[in-house]
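> Mind folding the following:
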Amino acid sequence: MSGSPARILGVDPGLTRCGIGVIDVMAGRRARLIDVGVIRTPADMPLERRLQLIGDALDGLLDEHRPSAIALERVFAQHNLRSVMGTAQVSGVVLLAAGRRSLPVGLHTPSEVKAAVTGYGAADKRQVGEMVARILELSAPPTPADAADALALALCHAWRGGATSAPARADAGTPAQQAWRAAERRR
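The predicted structure is shown next:
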């Protein structure tokens, strides 16, 4: 990360509230806020229209901010199948937008993000928000929590080497990430 800053777009995928956060990361793990917010869609709107609204808003953000990489929360199994499906569908929209622009995408688990930002993989949302505010020198944590989570994703990605353009080594990452990649290769 020597020289010019790396611009990272973090996305906390959600169908009702999709958190987005854009940061510039300089040498020495210094980071600066560029943009933060949420893309909202109404629950009573048809699914295809909701995904289109998210995709259109994401395209606008990518055109405006021109990030060098995207950090996206890895979809994980929850008890609420409906929530997982919406998250997975939005993640697909994000991956498609990245693919169309040849942007690298880093997938990060919630515990990985929490550990990178707070030092504790089981931190609660309040702790994540407070650390994001402290790291980015904000007067208060971004709200709603989806926005703070998107910034935490971007910080995690940058600090774990995602801000560089070099491809990740197959053995890089946490043991869970290595196991995930091995399973994907076997598939």
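
> only C-alpha atoms for contact and neighbour calcs from this point on.
Will do.

> ok, and the closest non-adjacent residue to Trp159?
Nearest residue to Trp159 in three dimensions, chain neighbours excluded: Arg29, at 6.6 Å (C-alpha to C-alpha, 6 or more residues apart in numbering).

> List the contacts of the residue nearest to Ser139 when sequence neighbours are not counted.
Of all residues not flanking Ser139 in the chain, Ala133 sits nearest, at 6.8 Å (C-alpha to C-alpha, 6+ apart). Applying C-alpha atoms under 8 Å, 6 or more residues apart in numbering to Ala133 gives the contacts Ser139, Ala140, Pro141, Pro142.

> Equivalent analysis for Leu33, please.
Leu33 neighbours (C-alpha under 8 Å, 6+ apart): Gly21, Val22, Ile23, Asp24, Leu136.

> just Pro175 next, same as before
Contacts of Pro175 by C-alpha under 8 Å, 6+ apart: none found.

> before we move on, back to that, give me the number of residues near the residue nearest to Trp159?
Using other C-alpha atoms under 10 Å, Arg29 has 12 other residues around it.

> Just the buried ones from the contacts of Leu33?
Among the contacts of Leu33, those buried by neighbour count (16 or more other C-alpha atoms under 10 Å) are Gly21, Val22, Ile23, Asp24, Leu136.

> Inside strands: which ones of those residues?
The strands, defined by DSSP state E, take in Gly21, Val22, Ile23, Asp24 from the buried ones among the contacts of Leu33.

> Please give the structure of this sequence too, so both can be compared:
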Amino acid sequence: MRILGIDPGLQTTGFGVIEAHGARLHYVASGTIRTSSAHQGDLPGRLKIIFDGVKEVVARYQPQTASVEIVFVNVNPQSTLLLGQARGAAIAALVSSDLTVSEYTALQMKKAVVGHGHARKEQVQAMVTRLLNLNGEPGRDAADALGLAICHAHAGSSMAALAQATTLTRKTHAQFKGGRTY
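Alright, predicted model coming up:
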């Protein structure tokens, strides 16, 4: 299975493509999509670059599935909103290419690649290099994207098996108690 990992960012979006044959992983490609050609205040222009860049990566490498990092609230809410829009542009490009998209947190990816969820970027780079038997370390954004693809290669089959075994449904009723929905 060919897996595309996307590490979304408004200035730099990382991508990584691997092939998984059972437990064996093979590197295909990685890189970044940079939006520096658009003016910093031109948000729609930057989102278009991300959308078009992801579409080009999908067309070139023909992945069968994709994985994207989930964005959490940072210290600066404005930065979080902008990052969410970059993530949305990448997901829209993947979905419009008829790919299934799985989502993983940075903690899940780091745990799958390094072994603990609070690993530093350098540790992710080193382990991605080792796991994929690369000659040199990929850049930080590309390494994170490759890490997301590796995470999906390891966890994706388990998640699919769970989805087949059980039906996940929303509760049809809700009670409000102490400000929480149950």
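
> Let me see the TM-score of these two.
The TM-score (TM-score structural alignment, normalised by the length of the second structure) is 0.84; 170 aligned residues with a C-alpha RMSD of 2.6 Å.

> circling back to that earlier point, what subset of the contacts of Ala133 of the first structure is buried?
Buried members of those, scored by 16+ other C-alpha under 10 Å, are Pro141, Pro142.

> What is the nearest of the contacts of Ala133 of the first structure to Arg66 of the first structure?
Ranked by distance to Arg66 of the first structure (C-alpha to C-alpha), those are led by Pro142 at 21.8 Å.

> who are the neighbours in contact with that closest one?
Pro142 of the first structure sits next to Val36, Gly129, Ala133, Ala148 when contact means C-alpha under 8 Å, 6+ apart.

> got it, and His108 of the first structure?
When contacts are counted by C-alpha under 8 Å, 6+ apart, His108 of the first structure is found next to Ala71, Leu72, Glu73, Arg74, Leu153, His157.

> Would you mind finding the match for the second one in the second structure?
I take that to be Leu72 of the first structure. Residue correspondence to the second structure (TM-score structural alignment): Leu72 of the first structure is matched to Val68.

> Run a quick check on its match versus Leu146, I expect a contact.
No - counting by C-alpha atoms under 8 Å, Val68 of the second structure sits too far from Leu146 to count as a contact (10.4 Å).

> Output the contacting helices and strands for the longest helix along the second structure.
Counting residues, the longest helix found in the second structure (DSSP state H) is helix 140-165. Counting contacts by 3 or more C-alpha pairs under 8 Å, 6 or more residues apart in numbering; DSSP states H and E, helix 140-165 of the second structure is packed against strand 2-7, strand 12-21, strand 24-34, strand 65-69, strand 100-104, helix 106-113, helix 121-131.

> what does Arg24 of the second structure align to in the first structure?
By TM-score structural alignment, Arg24 of the second structure lines up with Arg30.

> How many residues are close by its match?
A count of nearby residues for Arg30 of the first structure, using other C-alpha under 10 Å, gives 13.

> same thing with Leu47 of the first structure?
Leu47 of the first structure has 15 neighbours, counted by other C-alpha under 10 Å.

> Quick one: map it onto the second structure.
By TM-score structural alignment, Leu47 of the first structure lines up with Leu43.

> And for Val11 of the first structure?
Using TM-score structural alignment, Val11 of the first structure pairs with Ile6 in the second structure.

> Ok, Ile20 of the first structure next?
So Ile20 of the first structure corresponds to Phe15, using TM-score structural alignment.

> again with Gly92 of the first structure
In the second structure, Gly92 of the first structure lands on Gly88 (TM-score structural alignment).

> Now do whichever strand or helix holds its match and strand 12-21, the angle between them.
Gly88 of the second structure belongs to helix 77-96 when elements are defined using DSSP states H and E. For helix 77-96 of the second structure against strand 12-21, the angle by axes from the mean of the first three to the mean of the last three C-alpha atoms, to 10 degrees is 40 degrees.

> If I take the longest helix of the second structure and strand 65-69, what angle do their directions form?
Going by the same axes, to 10 degrees, helix 140-165 of the second structure makes 120 degrees with strand 65-69.

> going on from helix 140-165 of the second structure, what's the next piece of helix or strand?
Past helix 140-165 of the second structure, the next helix or strand by DSSP H and E is strand 176-177.

> roughly how far is that next one from the heart of the chain?
Computed by C-alpha atoms, centre = their mean, to the nearest Å, the chain-centroid distance of strand 176-177 of the second structure equals 35 Å.

> Name the residues of stretch 73-88 of the second structure that are buried.
Buried, per 16+ other C-alpha under 10 Å, within stretch 73-88 of the second structure: Leu83, Gly84, Gln85, Ala86, Arg87, Gly88.

> So what's the residue count around Ile6 of the second structure?
31.
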